[in-house]
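Asks: mind folding the following:
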Amino acid sequence: MQTFDTGAVAWADRSDYWRDAISQTFIPLECAFADGDHQGRITSGVWQDLRISEIACSAQNVSRRRRGADNHPDNLILLSVVSQGTTSVAQAGQQVSLTAGEFGLYDTRQPYQLHLEGESRQHVVQIPVEHLWQRLGKTDRLLACVFGSQHPLVPYLQMLLANLMALPDSLPQQYAAMLYDQLLSLVSSIISDQYRTTRNQNGSWHGLLFQIKIMINSHLAEQSLSASTVAANFNISPRYLARLFQKEGTSFGRYLLSQRLEKSAQALRSPLNSHTQVSEIAWRNGFSDMSWFSREFRSRFGCSPTDYRQGHQLTLAE
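Replies: Next up is the predicted model:
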């Protein structure tokens, strides 16, 4: 766990200290206190892909400029979950205000501005773009939006984040992976529910596709999963289902295969499965033909499943 606290430095040095702390924790940013308090504290933990920070600070303005985004192309989405105060987010022509119990997303590959009003507290999670893309598709339309307003799962999300910050630094990798997956599933469900409500109100297809992806990801082990069964579950035609995936430049079959391969790779990386046969892992993720699984896995990851597992085990041992 790493902590930065302006209370530990002289008043005259706090602005520079805080700007460096923010940039070291996240990405290169411009930051300026907006009042005379100049108070800030960041506590951060990193457990493999699970990267969470808790920030408590006085009013300030934060900006990610175009030059910074171009020179440091971090492929990260930042998830801000506000527990105190108001945080305004501006990106990609959108501007919203987040209050306690709400969260928003902003993309570090693009310029953005944050304005934290008064005393504020929030958790910020750093998420690789591809991890959200796998669950929700393209993320552009999710930027600078308000999520979680009065959603029944938000208190659980806040509790989960608080508990994650109490994890020991030595948490085994397999447990960190499980908790990270749980966090992403929870966030994705809240976002999907909000888009489903929007769809019911104005006919948007985004919420429906989110729901479909969540169902697919929950039933990857079922070898009978097909476009027809998924379409029937949502009372739509297989043709309309195909059109939904076409809007994101893919197909039902390609998406299903991609998710099954990713879950298989995740299982092969996990120490919990170090003695599980590759064929068993493939079967658990919906593959009934080992030769096809091996061929598709090699095409996706550039090596056989066995070599992939051994390579990852060697990396962990170093």
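Asks: contacts, neighbours, all on C-alpha from now
Replies: OK.
Asks: confirm S204 sits in a strand?
Replies: No - under DSSP: H, G, I helix; E, B strand; the rest coil, S204 falls outside any strand and is assigned coil.
Asks: so who does it touch?
Replies: Applying Cα atoms under 8 Å, 6 or more residues apart in numbering to S204 gives the contacts Y195, T198.
Asks: second input sequence below; structure requested for side-by-side comparison:
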Amino acid sequence: MLRTIESGSRSYEELKAWGDCINRTLVNLDFFAESPEFSGSYHYMIAEDCVAARLFGTAHCTARSQRRLREVDNDFVLLIYLRTGQAMVSHRRYAGAVPEGSFIAFDSSRPHELIMRERFDHLVLRMPKARFVSLHPAISSMLDRPVSGPAAEMQAAAGILDMIVSLGGAMPSTVSTMSETVVKLLGDWLVKDGEGEVGRAVRHDLLAGRIMKCLEDNFTDPDYSPTRLAGAMGISRRYVDSIFAEMKSTFGKAMLEKRLERCHLLLSAPQFRDRSVTDIAFESGFNDLSHFSKRFRERYGISPRAVRKSAA
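Replies: Next up is the predicted model:
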């Protein structure tokens, strides 16, 4: 357990000043160090909605605690490249060592802890989470696990991130484009590394996304079945069932939820009041009106006709 160095000492003041600068420009964190000889330096630049930084320092711990989450409601990603120094990380579903040369992505809306027990040199990119996850279909998997390896994509991403910091705030539009390139390169590597543990997880996540998209496109078809879905995906029916089980659901439950959501939306909208309840139910994939009414009441605690009446 790391303990804060003695208040009033030179190292304490340096840690505090270092932490205050990071809190102002990157994210609100708590800082701890057990060595009486802490030292660190911090260089950063801001371009549009991104911040790029390079951090040097000695052993310490940073934590995004529940208290910090309550202080500031942030919703962005901190992408960190460990140029030198290995780390211990606790974040979302991952807890363990992260070797030198790895990338880590922290979700600022979740608690996390990063422990450095040796000198380190880090590159950091802060980007709004919505923008981060939109840049590549595989990149959100980085929020659950660090990635490392000698792949060309990772080396290129690290090199571009280094160049971004070196620009020192010049050409903000170019820096914004370069930041997106870093994220896309990492996403490409995640897909390419299909045989590794991370790659297998990414392929699984992408397949789950494709399954949900297929459901979205076909839920109004009353005859659509898990067998047809499996055939469209090129996988077995058992694999389809296992993916829904991981999402704490089933094919039938997912289809029912989408159909009920569509019915509730149309019944609540005044512009559709000329459409009968029966027509809306059947057009949404139901083929039994009594079954629809029963499930609708179970889901929303009110009958379909009562929803229609309140929207009139």
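Asks: list the TM-score for the superposed pair.
Replies: The TM-score (TM-score structural alignment, normalised by the length of structure 2) is 0.59; 216 aligned residues with a Cα RMSD of 3.6 Å.
Asks: identify the residue nearest the residue nearest the centre of structure 2 in space, chain neighbours excluded?
Replies: Nearest to the mean C-alpha position of structure 2, by Cα atoms, centre = their mean, lies S140 at 4.4 Å. The shortest distance from S140 of structure 2 to any non-neighbouring residue, by Cα to Cα, 6 or more residues apart in numbering, is to V133 (5.4 Å).
Asks: contacts for the helix or strand that contains that neighbour?
Replies: In the assignment (DSSP states H and E), V133 of structure 2 maps to helix 129-134. Helix 129-134 of structure 2 has contacts (Cα under 8 Å, 6+ apart) with D75, F76, V77, D107, I139, S140, E180, V183.
Asks: the helix or strand containing the third one: average distance to aligned residues in structure 1?
Replies: V77 of structure 2 belongs to strand 76-84 when elements are defined using DSSP H and E. In the superposition with structure 1, the average deviation recorded for strand 76-84 of structure 2 is 0.8 Å (mean Cα distance after the TM-score superposition for structure 1).
Asks: against structure 1, where does that strand fall?
Replies: Residues 76-84 of structure 1 are matched to strand 76-84 of structure 2 when aligned by TM-score structural alignment.
Asks: what's the distance between W189 of structure 2 and R259 of structure 2?
Replies: Between W189 of structure 2 and R259 of structure 2 the distance is 37 Å, computed by Cα to Cα, to the nearest Å.
Asks: which one's more surrounded, the two?
Replies: R259 (26 against 20; other Cα atoms under 10 Å).
Asks: who are the neighbours of the helix or strand where the more buried one lies, in terms of helices and strands?
Replies: Following DSSP H and E, the helix or strand that holds R259 of structure 2 is helix 251-268. When contacts are defined as 3 or more Cα pairs under 8 Å, 6 or more residues apart in numbering; DSSP states H and E, helix 251-268 of structure 2 packs onto helix 277-283, helix 304-311.
Asks: go again using 10 Å as the cut-off
Replies: helix 197-218, helix 226-233, helix 237-246, helix 277-283, helix 289-300, helix 304-311 (3 or more Cα pairs under 10 Å, 6 or more residues apart in numbering; DSSP states H and E).
Asks: pipe those into TSV and attach distance to M116 of structure 2 per row.
Replies: Converted to TSV, those look like this (distance: least, Cα to Cα, whole Å):
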stretch	distance to M116 of structure 2
helix 197-218	23
helix 226-233	44
helix 237-246	34
helix 277-283	58
helix 289-300	49
helix 304-311	57
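Asks: which parts of the match of strand 76-84 of structure 2 count as buried, going by neighbours?
Replies: Neighbour-count burial for stretch 76-84 of structure 1, counted by 16 or more other Cα atoms under 10 Å, picks out L76, I77, L78, L79, S80, V81, V82, S83, Q84.
Asks: and of the residues you listed, the nearest to F297 of structure 1?
Replies: L76 (25.6 Å; Cα to Cα).
Asks: contacts only, for that closest one.
Replies: Taking Cα atoms under 10 Å, 6 or more residues apart in numbering as the contact definition, L76 of structure 1 lies against 26-27, 106-109, 125-132.
Asks: what of S108 of structure 2?
Replies: 26-28, 64, 68-69, 72-78, 126, 128-129.
Asks: run the last query once more with 8 Å
Replies: S108 of structure 2 makes contact with V27, R64, N74, D75, F76, V77, L78 under the criterion Cα under 8 Å, 6+ apart.
Asks: run those past structure 1 and keep the common ones.
Replies: Retained contacts for these in structure 1, judged by both residues aligned by TM-score structural alignment, their matches' Cα atoms under 8 Å, are V27, R64, N74, D75, F76, V77, L78.
Asks: thanks a lot, catch you later.
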